[in-house]
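Peer 1: Compute the structure for the input listed below.
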Amino acid sequence: MTDLSDLPPAWSGRRALAWPGLPLLVALALWAYAMRHTDVSRLDDYGLVSALHPTFWAGLAVLTTGFWFTVRDPRRPGAWPAAYVLGLLVMERATQAVLYPTPLYAWAWKHEAVIDHLLTAGGLQTADQVGDMAVYDQWPGFFAAQAALQRLLGVDSAAMFMAWWPLASSLMLLLPLLLIYRTFTEDRRLIWTAVWLFCVANWVGQDYFSPQSVAYALHVGVLAVVLRRFGRSAVRRGRPRQAVWTVVITVMIVAIVISHQLTPGMLAVCLLALCLSRRYRDWVPLVTTVVIFLAWCLTAALPFLSAAMPDMIRSIGDVGANVETGYGATPTGTGAIATSWAARLLSGSVLLLAAVGVLRQRVLRHRARPLLLVAAAPLPMFAASSYGSEMIFRVLLFMLPGAAFFAAAALLPKVRTLAAGAAAQETGDRQATGTARSRRWGIGTWVPLAALLGGTLAFVPAYSGKDRINYFPPQEVALVRQLFDQAPDGSLVVAANRNYPDAYASYWSIDHYWFLDDARSHVDKIVREPAATLADDMAGVERPARAYFLLTQGQLANSEMNGQLDKAQLDRIRKSLAASPRFRLVAENGAGWLYALKQSGGAER
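Peer 2: Here you go, the predicted model:
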């Protein structure tokens, strides 16, 4: 156990207990005002950052400052730090749901299509039936649960609630995080500061409507149970109780394994790291994870793994390639580069603070060593796979619970064991107390506050700096739905990339071709001779099916900001199709254009 109670309270009496509510209410009022006065109709390359009303930033600063002075006073009720963290999550994760009339992220829309397919097909299907999308039928846990939830709520689509999923998935993380941190300290200042840092450093975006969001929460939940119930002291308290907790983690591990490919591997390396410490020599959680994971890989997931295994083997040990972004994933333009660096600096600062906390806090370095091992365990995964050029972000994500704890320790005073604190009190160590009081308003207060405030503000560009890519206005949604409402089975939809809503709608009956995924030589040919090349690419579609070309605002933003084709090149392609006698305009609005390839023989519709 650790204790940070050497800091005296700033205020006393009723005012000390009541005043934390004032900054919290002011911050939420400023946030509410900002939501009413923020216009997201014309986002630039800085995403939501440049669109937010200034009162949002003021509210975030007030919230952070109020939290810092609240959490440092041990006499304040423990509910106040919790209230501030909930306020932070509202400002962080609910802002986009309030401002945007449609859900964010093309991947979230893709997952909605998978659920729709599951409900339509009435069961799982193979690659012979749905092609590459069969991978989702081989890890169906999340989608089956969401299909059941959709039916339970009586809604037509998961799009009705998936905009609020980032807030819901973030709330799911609070309990396991608190359990983990309370395993190593009872001081609520360290606990809640660690939770705060976890929230502001968790910009990676795993919280959207995805299997990763649930699998990650379950991953942290398994670690919480293992850290609290599978240590040597817990095992000695009784095997019957241990069996109950084994059943609990087994259920969670099964849910992880059937929902997500990467998380079981991350969980296994974290549990292995714990087994290497003296305090956690119970191999049951690790063996359970490995056995369930292997059983799933050798049965339900075997078709996918058989096809992907050669590439997976080649990527082992190739760290440079595994962390390289590559073509189509390189931030381009001032806004994209600035927000990318904000994310890097935020993660780097938290990791640096964590290193300072490990070096500075000798007590925690010993007592929280298992958490330090868990934080370091994902690092070897750099050498295992590129995971679609996202492995670096996933490693940071799985390091974050431990890193946030030690980063919080760097912002707080020196810790001492409870026994040492009691001994100091008995001997009347008033000199130390006086020194702490004299530093109350000194560098030990304002420098950590500046660091906390900087990290909290940096979260916004790191998390929502790409909203020009991720947001699809209602006009874009309407245009895409018009396409799929009229496209006969067997039709082909051609687009620059898959960054548009409902990009995978009816994927079991309609084919898709995203030409920016093709070889660079073919992309260059399309740029040189757009209409002729695309007409040849689309010519194989036979009646009654149709071949469509779709270009939308989301595709333009994704291509420009990720270093592919710029706006002038995409405009040239669109104008070439508009002038070609082989294409006709089907629909257009302020968010995009839809063309159809004219078919020979018979009247055009």
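Peer 1: CA only for contacts and neighbour counts going forward, please
Peer 2: OK.
Peer 1: so residue 398 sits right up against residue 266, yeah?
Peer 2: Yes. Assessed by CA atoms under 8 Å, residue 398 is found in contact with residue 266 at 7.4 Å.
Peer 1: any common contacting residues for the two?
Peer 2: Residues touching both residue 398 and residue 266 (CA atoms under 8 Å, 6 or more residues apart in numbering): residue 378.
Peer 1: which residues does the closest residue to residue 17 other than its chain neighbours contact?
Peer 2: Nearest residue to residue 17, sequence neighbours excluded (CA to CA, 6 or more residues apart in numbering): residue 76, at 5.5 Å. Contact partners of residue 76, counting by CA under 8 Å, 6+ apart, are 16-17, 70.
Peer 1: same check, this time on residue 263
Peer 2: When contacts are counted by CA under 8 Å, 6+ apart, residue 263 touches 212, 215-216, 219, 256-257.
Peer 1: List the buried residues for stretch 243-261?
Peer 2: Across stretch 243-261, burial judged by 16 or more other CA atoms under 10 Å covers 245-246, 249-250, 252-261.
Peer 1: Mind listing residues that contact that stretch?
Peer 2: With CA under 8 Å, 6+ apart as the test, stretch 243-261 has contacts from 138-142, 211-212, 214-215, 218-219, 221-222, 225, 229, 263-264, 284-285, 288-289, 292-293, 296.
Peer 1: got a list of what residue 349 touches?
Peer 2: Contacts of residue 349 (CA under 8 Å, 6+ apart): none.
Peer 1: And residue 115, how close does it get to residue 47?
Peer 2: Going from residue 115 to residue 47 by CA to CA, to the nearest Å gives 29 Å.
Peer 1: One more: residue 578?
Peer 2: As judged by CA to CA, residue 578 and residue 47 stand 30 Å apart.
Peer 1: who's more crowded, those two?
Peer 2: Set residue 578 next to residue 47 and count neighbours by other CA atoms under 10 Å: residue 47 wins out with 25 against 16.
Peer 1: Let's see this one next, to set against the first:
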Amino acid sequence: MTTSAQTDAANDTAPPPPETPDSVENQQVTYQLADAALVAALCGLLGLIPLPTPVRAVLVAAFVFVGPGAAITTWVHIPRRLLPAAVVTLSMSVTTIVAIGAMWSYRWSPTGILVVGTLAVAASSFYWYFRARSMPPVRSWPADVAARARVSLRSIGVDTSVVLLAVALILWVVALSIGLPGVDASFFGLLFSGAGALLIPAVVLVAVAFVIAIARRRVPVATAALLTLIIVERGTTWLGTEVPLYEWTYKHIAVVRYVLAHDLIQPNGTDIYAQWPAFFVTTAWFSDVTGLDPMTLAHVFAPVIHLLIAIIVYSAARTIGSSTRVAITAAFCVEMVNWVAQDYFSPQAWTLVIAYGLLTMLIASRHHRQAGILAIIPFAAIVPTHQLTPFWALAAAVGLVIFRQARPWWAVAAMIGIAGAYLALNFEAVAPYGILSGSNPVSNATSNVTAAGVPAKEITSLVCRALSAGVLLLAALSAVVGWKHKRPYVIACAIVAFSPLALLLGQSYGGEAIFRVYLYSLFGCGLLVAPHIVAALDGFGAGRRRALVAWGGALAVVAAALAGAYSYFALWPTVIETRAQVEAIDRITADAPPGTRIIMLYGAGLPARINDNYAPLTLANPYFDYPLSYELADTRGTFPTAEQLGWLEWKVGETDKPTIVAFTTQSRRVIEYYGEYRPGAPAEFEQIMRETPGWRTIYENPDTLVLEHDPKAAPR
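Peer 2: Below is the predicted model:
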């Protein structure tokens, strides 16, 4: 793709000679941003045709991630290396802003939004063609695409690294075919359980293939290794499971289903998502126009998010002047050490992608002012989407301006105004959660789980902490070396990498701040360490000393990839859901009357907030699905005592609405993993509830028991 300025200059050249069959492969069509925008608009319009749902979803997704951004950058000069990040970021941002704007203005019409959006993008392209006195080279596209594909395949070829990637994919497919373990997996996670163990050699082979490709300067193969890593790790969360992972994913699905069912945002007082609804409205729009069930969208969400992150990190590295090898290495590093698992169907995952793109544009604005002005658009999309991410992005943006790494300053001032105004309008909703939870960064960095638990928990925590500390330490050393050698953009990358630490000065974010800090820091850390990793791997065959450094770098990459994969899958038996459980709780809660209470010792396996009925249930009782672990607080270790059971009986007896008590294998495993209840407590409590009069079994399978209290049958 070229910019509009480059295209204007190209229009003065003579037309190329006619193509011949033998020369097609040696000639490449010059694509314009207007071409990309037009194709994306056509994809969006085709998504309205009653095609199979997956096909419609892919077509509309192409418009969502390319169309609006390509239309905007058609008219604004953006450096070519920034284009991938800018196009994706602006497209996602405009789609988000338009969707939430339509909902807020009571102009909600999903099909109408798509039609108007695609026509607007197409009109932009046609107007550009009119101004440039050109037309899209439609007749040349099929032959050119085929030729480019052949060239790409030949550039990959077959060598040791390609064979290693093929074997890694075969191992992954075999693991999926055998069947990955579920709730019966080891406390050491998926990698040490049944067929999941095949992922260990798969990840190692991918890392080794990547090292070989970088050392041999084979960028196409290194790119294939990056894609293979995403498939092996993030594809497993999709194709290796029946339904989406994590119980908390389903509360997001429930919000989307509410929007779909009522064409409205859930009422104020339901949850904090009512004040930060942009992600839910945007995904509801996507589900509506494509017919894709939100559950299916949530299931495939993680691989898509990681692919977008890889594109933006690569573009960011190219924007700061890195070679293609260094850029691919930066993307691979961010991917292989990203164990935080914040890639599930959620506002934070969506805004993380946009925030990475926003910061890429701000970094580019040092030499391209237009990029800084355009960065206001993604920031405006982030603000109504997530509570925390805008303030990290703002902290980084302010730092970039102060150190003269971004411009114009008034663009960041506009961001401050947007964030401040939105926070002021929604202050009552966020105040109960605490704007500041304390000024002690050590305390705020503490995890929200403090119990000792099983030995596997301690080992997993050690691996996670060692990997995180290693990444941050290596990034800090890389920043110092880069600053000492006066490398360009090192200050900007350091600001992006370490600005998230400022969050620990005032907020623990419910004990999750340390995880968010690491996740936010990965972007800048990848940009900082990638040049040094490539330099180390260049040492193979260059003398004993450099060869030792190269071997050390290679081993570090393999170890980091393995540690990242282990940490990412470590909680597998506690976060996996089964289709039977999801369908059962969906039926149970779909018609549950307001005032119903759902009780578990620890919430896992049965996501109570899964459909649009969660809203009236929450309005009647905001704590209707809170586990007993919240109310028992410091007395969990003695449960169930006679006093505690008497208190529970009183709680149940004070209402004439149904009360449900549920037991799941996941809940029992979480309790054992974290050690917050005494051994045997879940089984003892389950037996007591089975024998207590007034309770009846409404659902039971090997992993689940659901009991309901019948007020009429209960003794008085």
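Peer 1: okay, the contacts of residue 263 of structure 1 in a markdown table with secondary structure next?
Peer 2: Listed next are the contacts of residue 263 of structure 1 as a markdown table, based on DSSP: H, G, I helix; E, B strand; the rest coil:
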| residue | secondary structure |
| --- | --- |
| 212 | helix |
| 215 | helix |
| 216 | helix |
| 219 | helix |
| 256 | helix |
| 257 | helix |
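Peer 1: okay, stretch 346-358 of structure 2 sits on what stretch of structure 1?
Peer 2: The alignment of stretch 346-358 of structure 2 onto structure 1 (TM-score structural alignment) covers residues 210-222.
Peer 1: Also stretch 502-521 of structure 2?
Peer 2: Following TM-score structural alignment, the aligned partner range for stretch 502-521 of structure 2 in structure 1 is 380-399.
Peer 1: buried sites along that stretch?
Peer 2: For stretch 380-399 of structure 1, burial by neighbour count (16+ other CA under 10 Å) applies to 381-387, 389-399.
Peer 1: Can you list which of the buried residues of stretch 243-261 of structure 1 are found in helices?
Peer 2: The helices, defined by DSSP state H, take in 245-246, 249-250, 252-257 from the buried residues of stretch 243-261 of structure 1.
Peer 1: could you pull out the helices for the stretch 101-250 of structure 1?
Peer 2: Counting by DSSP state H, counting those that start in this stretch, one finds helices in the stretch 101-250 of structure 1 at the ranges 106-121, 127-130, 134-138, 141-153, 165-182, 188-201, 211-229, 232-236, 239-257.
Peer 1: Out of those helices, which gets nearest to residue 516 of structure 1?
Peer 2: Proximity to residue 516 of structure 1 (CA to CA) singles out helix 106-121 among these, at 15.9 Å.
Peer 1: And that closest one, what does it pack against?
Peer 2: helix 141-153 (3 or more CA pairs under 8 Å, 6 or more residues apart in numbering; DSSP states H and E).
Peer 1: in structure 2, what residues pair with the helix it packs on?
Peer 2: In the comparison with structure 2, helix 141-153 of structure 1 aligns to the range 278-290 (TM-score structural alignment).
Peer 1: Excluding its own residues, what touches the matching stretch? List them.
Peer 2: So stretch 278-290 of structure 2 is contacted by 47-48, 53, 56-57, 60, 95-97, 99-100, 103, 110-111, 114, 252, 255-257, 259-260, 265, 292-294, 297, 346-347, 350, 381, 384-385 (CA under 8 Å, 6+ apart).
Peer 1: What's the match for residue 324 of structure 2 in structure 1?
Peer 2: Match for residue 324 of structure 2 (TM-score structural alignment): residue 188.
Peer 1: Let me see the contact set for its match.
Peer 2: So residue 188 of structure 1 contacts 71, 74, 78 (CA under 8 Å, 6+ apart).
Peer 1: coming back round to it: mind putting the contacts of residue 263 of structure 1 in CSV, distance to residue 35 of structure 1 included?
Peer 2: What follows is the contacts of residue 263 of structure 1, written out as CSV (distance: CA to CA, whole Å):
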residue, distance to residue 35 of structure 1
212, 29
215, 31
216, 30
219, 34
256, 36
257, 39
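Peer 1: Between those, which sits nearest residue 430 of structure 1?
Peer 2: Within these, proximity to residue 430 of structure 1 (CA to CA) peaks at residue 219, which comes in at 44.6 Å.
Peer 1: What does residue 381 of structure 2 correspond to in structure 1?
Peer 2: By TM-score structural alignment, residue 381 of structure 2 lines up with residue 255 in structure 1.
Peer 1: any idea what residue 705 of structure 2 is structurally, helix, strand or coil?
Peer 2: At residue 705 of structure 2 the chain is in strand, as set by three-state DSSP.
Peer 1: And for residue 598 of structure 2?
Peer 2: strand.
Peer 1: dump the residue contacts of the aligned partner of it in structure 1.
Peer 2: Matched across to structure 1, residue 598 of structure 2 falls on residue 493, judged by TM-score structural alignment. Counting by CA under 8 Å, 6+ apart, residue 493 of structure 1 touches 510-513, 547-550.
Peer 1: State the number of residues packed around residue 241 of structure 1.
Peer 2: Residues near residue 241 of structure 1, counting by other CA under 10 Å, number 12.
Peer 1: For it, give me its contacts.
Peer 2: Going by CA under 8 Å, 6+ apart, residue 241 of structure 1 touches no other residue.
Peer 1: before we move on, back to that, just name the most buried of the helices of the stretch 101-250 of structure 1.
Peer 2: Comparing the helices of the stretch 101-250 of structure 1 by mean neighbour count (mean count of other CA atoms under 10 Å), helix 188-201 ranks first with a mean of 25.
Peer 1: how much does that one stray from structure 2?
Peer 2: By mean CA distance after the TM-score superposition for structure 1, the fitted helix 188-201 of structure 1 averages 1.5 Å away from its aligned residues in structure 2.
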